[in-house]
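Novice: What would the 3D arrangement of this be:
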Amino acid sequence: MSERTATDAVREALAATVAAERLRIVASLIRRTGDWELAEDAVQDAMTRALTAWPTRGIPDNPAAWLTTAARNAAVDMLRRAASERRTAGRAAIEAAVDREDQALGSAPDVDALGVVDDDRLRLIFTCCHPALPMEARVALTLRTVAGLEVGEIARAFLVSEATMQKRLVRARARIRGAGIPYRVPSAEALPERGQGVLAVLYLLFTEGYAGGSGLVRVPVAEEAIRLARLLSTLLVDAPPQPEVLALLALMLFQHSRAATRLDEKGDLVLLEDQDRARWDAAMIGEGVAALAASESARRRIDGVAGPYRLQAEIARHHATAPSAESTDFARVAELYARLARVAPSPVVELNRAVAVGLAEGPLAGIALLDELDDARLDGYHLLPAARADLLRRAGRPAEALPHYERALELAPSDPERRFLVRRIAEVRSDSRP
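Specialist: Reported below is the predicted structural model:
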């Protein structure tokens, strides 16, 4: 094997190991030391050591065990160099409790007597998403510590400087220490309520990955949200049924299956009805259908009502599985939005329901619902005038649609959306000429 080939093999093996095991190793070190930065630094140190040792010594038979030991040793070295008694005590805690976890490497998570999964990864996820933390801190911690994104990547995704994002992370860790936020999985009774907070963070990560819905996919953020939802559904498989976890996973899969078709080759926005459905990710849609079915099965086991993610996923399924835009069951979509409005009231849900009604019953029916929608929270929301303009255009009233398209253009948050609206304005101006 040439030197270049050997190096490539090492990098591939290390990348695969880190993807599978980084979260477990970091979570375990945080539990033992209580030091979040030390845990992250120790894993980074172990990765550096692997890049030096594996090309000459060969890739170990069990790369995960090697990386775990190297990270543990790096943490011990860091604690040895520290002068405080607190860190010395942390070192003893590490050295005293590693054998059992080394033996259990790669094994299934334990389940306690109450049926709640006892897993360091779940502890970390629930701690990062604790309701005592501001939402921006939950998001930043989840991306940095759980997903493993670099601070610079997170900063770019949220359009802030690296220094600003680093300060958010420091404040969040200090809040965890200062407020005494427990590093544990909630009890079985509290799991559904606390789980909703985790799901809200994951869905926020996913939607941020789409740059506010403009179609600009921030791949590391959107795909990490899906990966974490998959992990959460796997870790909670032996816990009390959690239908909304599976529903959120299905929702994100359906939406992300269209990622390749949201923009054209020029970077311009392509509406759902105009996207090439042959390019949608069929495997991802199939996984979403299976996750949604599993969600429904879990809901029936607890005799619960359909939650907001379940209803949104069902809406997304109708779009993802329809052979064409024309064959989409918009009457059913409108009905699902009406149910969603009762479960999770929102002016945006009502706006979407009006659009669905307009496509199911005719544009004038949708416009009538928009006329009833008077909510200050939609002031400045570009999709409100855009929706009214589109329904007026479909109703054959381009002159009336024009000012609403122009208002949407003033409010549009991204270049692809602005370019799309400029094209629409040109079209309706042409159509409205005598």
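
Novice: When you work out contacts or count neighbours from here on, use the C-alpha atoms and nothing else.
Specialist: Noted.

Novice: In stretch 124-138, which residues are buried?
Specialist: By neighbour count with 16 or more other CA atoms under 10 Å, stretch 124-138 contains the buried residues L124, I125, F126, T127, C128, C129, H130, L133, M135, A137, R138.

Novice: how long is that stretch from one end to the other?
Specialist: Using CA to CA, to the nearest Å, one end of stretch 124-138 lies 11 Å from the other.

Novice: and what of stretch 82-102?
Specialist: 25 Å.

Novice: and that stretch, which residues are buried?
Specialist: Neighbour counts over stretch 82-102 (16+ other CA under 10 Å) mark R87, T88, G90, R91, I94, V98 as buried.

Novice: what's that stretch in contact with?
Specialist: L29, R32, T33, G34, A65, T68, R72, A75, V76, L79, R80 (CA atoms under 8 Å, 6 or more residues apart in numbering).

Novice: Got a quick PyMOL command for the buried subset of those residues?
Specialist: In PyMOL syntax, the buried subset of these is picked out as below (16+ other CA under 10 Å):
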select buried, resi 29+32+33+34+65+68+72+75+76+79
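
Novice: With respect to A368, which of the contacts of stretch 82-102 is nearest?
Specialist: Distance to A368 across those (CA to CA) is lowest for G34, with 57.0 Å.

Novice: how far does the longest helix along the chain sit from the chain's center?
Specialist: As assigned by DSSP state H, the longest helix anywhere in the chain is helix 3-33. Chain-centre distance of helix 3-33: 22 Å, with CA atoms, centre = their mean, to the nearest Å.

Novice: quick one more, to check against the first:
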Amino acid sequence: MDEVALRSLTPGVLAVLVRRGADFAAAEDAVQEALLEAVRVWPDDPPREPRAWLITVAWRRFLDATRSEAARRRREEAVEEEPAPGPGPAVDDTLRLYFLCAHPSLTPSSAVALTLRAVGGLTTRQIAEAYLVPEATMAQRISRAKRTVADVRLDQPGDVATVLRVLYLVFNEGHSGDVDLAVEAIRLTRQLAAGVAPDHPGWPEVAGLLALMLLHHARRPARTAPDGARVPLAEQDRRRWDTAAIAEGVEILQAALARDRLGELQAQAAVAALHADAPSTEETDWVQVVEWYDELLRLAESPVVRLNRAVAVGHADGPRAGLAALAALDETLPRHTAAAAYLHERAGDLAIAAGLYAEAARRASDLAERGHLVRQAARLHGRAGA
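Specialist: Sure thing, here's the model as predicted:
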């Protein structure tokens, strides 16, 4: 069994131990020991029921550790006798683990780290590399998160929206080290979508997030030039987009929208679907894009959405209309200057646009974005001079 398949079993096994009475930290340690044993034993003697094998071994490791502690009697009163091996229920237990790792008492960064460790099955080293921090720092962060949720009882329904925010944070981290967090986030969101019943009130937003991830990830191969430079949407080679991922994302989104319980993630996915469906930037249905941004603003006020809407208005109703919409926003808003530069360029104000691109480059904190803005400024300076 490969590493990804083995990791996919981790949350279900860990959740079973927690449900049986193990505290989170001890259960997680026991599961890690079981995984190490699986790596050692399975190549020569693979089990018929891998998940049941892991549950049995992890539970024995937990009981052994429990009996060796000074608080043996108190803790053994809370645990059951070892059950007969068997696959056991998977969905409910795994969902409980999602909710535990995204508990409101955790900071967003701690919730992400704990989710990757407990639900994703990644090692502390892999998570540390993905976040470009020392392994010891990440180990401390995960340990604190475990202690925070150690005594949390999940006797109430969890908040699906909190879980989705955590998974979206994971997705947006991208790729660093030997783990692609965008791919990992899609895998975990698929797992969550499989565990939430379609009649659950939160299912449309779970499906909306999965669709949004697939639609954004489909454009990833075209987002970067061979030299590492960022390629904006208008200049991307759409032949490099993953059409299968786009088709799947659109299908999932349509199923979610059919439930008639619109949420922010579904609306964001609808905008992404319109971009993915268009043969070019100019052929995009910008009127519909503006309408979906209006829906997003109705669901939750956001300056970032208003900025993106202004750019869409610049396409749907002309750059002057877009600049008028942009003028109503705070100029210190991230990417405001870059958006103004783009709209001025579309309006033919090349000298103004070049200056704004240069100013936006000075403000940019991301090196790839800064490089793109500098190139835009240089390009327009040349055209204005000519």
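
Novice: hang on, the earlier thing: which one among the contacts of stretch 82-102 of structure 1 gets closest to G58 of structure 1?
Specialist: Of those, the one sitting nearest to G58 of structure 1 (CA to CA) turns out to be A65, at 14.5 Å.

Novice: close enough to count as contact, that closest one and Q103?
Specialist: No. Taking contacts as CA atoms under 8 Å, A65 of structure 1 lies outside contact range of Q103: 9.3 Å.

Novice: who touches the spatially closest residue to A377 of structure 2 that is not a sequence neighbour in this structure?
Specialist: Counting by CA to CA, 6 or more residues apart in numbering, A377 of structure 2 lies nearest to A354, which is 4.5 Å off, once chain neighbours are set aside. Residues counted as contacts of A354 of structure 2 (CA under 8 Å, 6+ apart) are A341, Q376, A377, A378, R379, L380, H381.

Novice: Per the alignment, name the residue of structure 1 opposite S105 of structure 2.
Specialist: Aligned counterpart of S105 of structure 2 in structure 1: A132 (TM-score structural alignment).

Novice: now the nearest residue to its match once chain neighbours are set aside: how far from W54 of structure 1?
Specialist: Sequence neighbours aside, I181 is the residue nearest to A132 of structure 1 in space, at 7.8 Å (criterion: CA to CA, 6+ apart). Note on I181 of structure 1: its distance to W54 of structure 1, by CA to CA, is 39 Å.

Novice: aligned partner of A278 of structure 2 in structure 1?
Specialist: Match for A278 of structure 2 (TM-score structural alignment): A322.

Novice: mind listing what its match touches?
Specialist: Counted by CA under 8 Å, 6+ apart, A322 of structure 1 has contacts T328.

Novice: Comparing I181 and W54 of structure 1, which residue is more hemmed in?
Specialist: W54 (19 against 15; other CA atoms under 10 Å).

Novice: Please name the nearest non-neighbouring residue to S161 of structure 1.
Specialist: Counting by CA to CA, 6+ apart, the residue nearest S161 of structure 1 is A155, at 5.7 Å.

Novice: Tally up the residues packed near that neighbour, please.
Specialist: Residues near A155 of structure 1, counting by other CA under 10 Å, number 18.

Novice: So it: helix, strand or coil?
Specialist: A155 of structure 1 falls in the helix class when you classify it by DSSP: H, G, I helix; E, B strand; the rest coil.

Novice: Counterpart of it over in structure 2?
Specialist: Checking TM-score structural alignment: A155 of structure 1 goes with A128.

Novice: how near is V57 of structure 2 to A84 of structure 2?
Specialist: For V57 of structure 2, the distance to A84 of structure 2 - CA to CA - is 12 Å.

Novice: cool, and A193 of structure 2?
Specialist: 29 Å.

Novice: can you check E76 of structure 2 too?
Specialist: Taken as CA to CA, the span from E76 of structure 2 to A84 of structure 2 is 18 Å.

Novice: and what of V163 of structure 2?
Specialist: Distance from V163 of structure 2 to A84 of structure 2, by CA to CA: 32 Å.

Novice: From the buried residues of stretch 124-138 of structure 1, pick the one nearest L351 of structure 1.
Specialist: Distance to L351 of structure 1, by CA to CA, is smallest for M135 among the buried residues of stretch 124-138 of structure 1, at 25.3 Å.

Novice: ok, how many other residues are close to A384 of structure 2?
Specialist: The burial count for A384 of structure 2: 14, using other CA under 10 Å.

Novice: I figured it hits A353, correct?
Specialist: No. The pair A384 of structure 2 / A353 is not scored as a contact, 9.8 Å apart, by CA under 8 Å.

Novice: before we move on, what SS does the aligned partner of the residue nearest to A132 of structure 1 in structure 2 have?
Specialist: Counting by TM-score structural alignment, I181 of structure 1 lines up with V152 in structure 2. Per three-state DSSP, the secondary structure class of V152 of structure 2 is coil.

Novice: Structure 1: matching residues for stretch 292-310 of structure 2?
Specialist: Going by TM-score structural alignment: stretch 292-310 of structure 2 matches residues 336-354.

Novice: quick one, what contacts the closest residue in space to L307 of structure 2 that isn't next to it in sequence?
Specialist: In this structure, L307 of structure 2 finds its nearest non-sequential neighbour in L326, 6.4 Å apart by CA to CA, 6+ apart. The contact partners of L326 of structure 2, by CA under 8 Å, 6+ apart, come to R306, L307, A310, V311, H336, A340.
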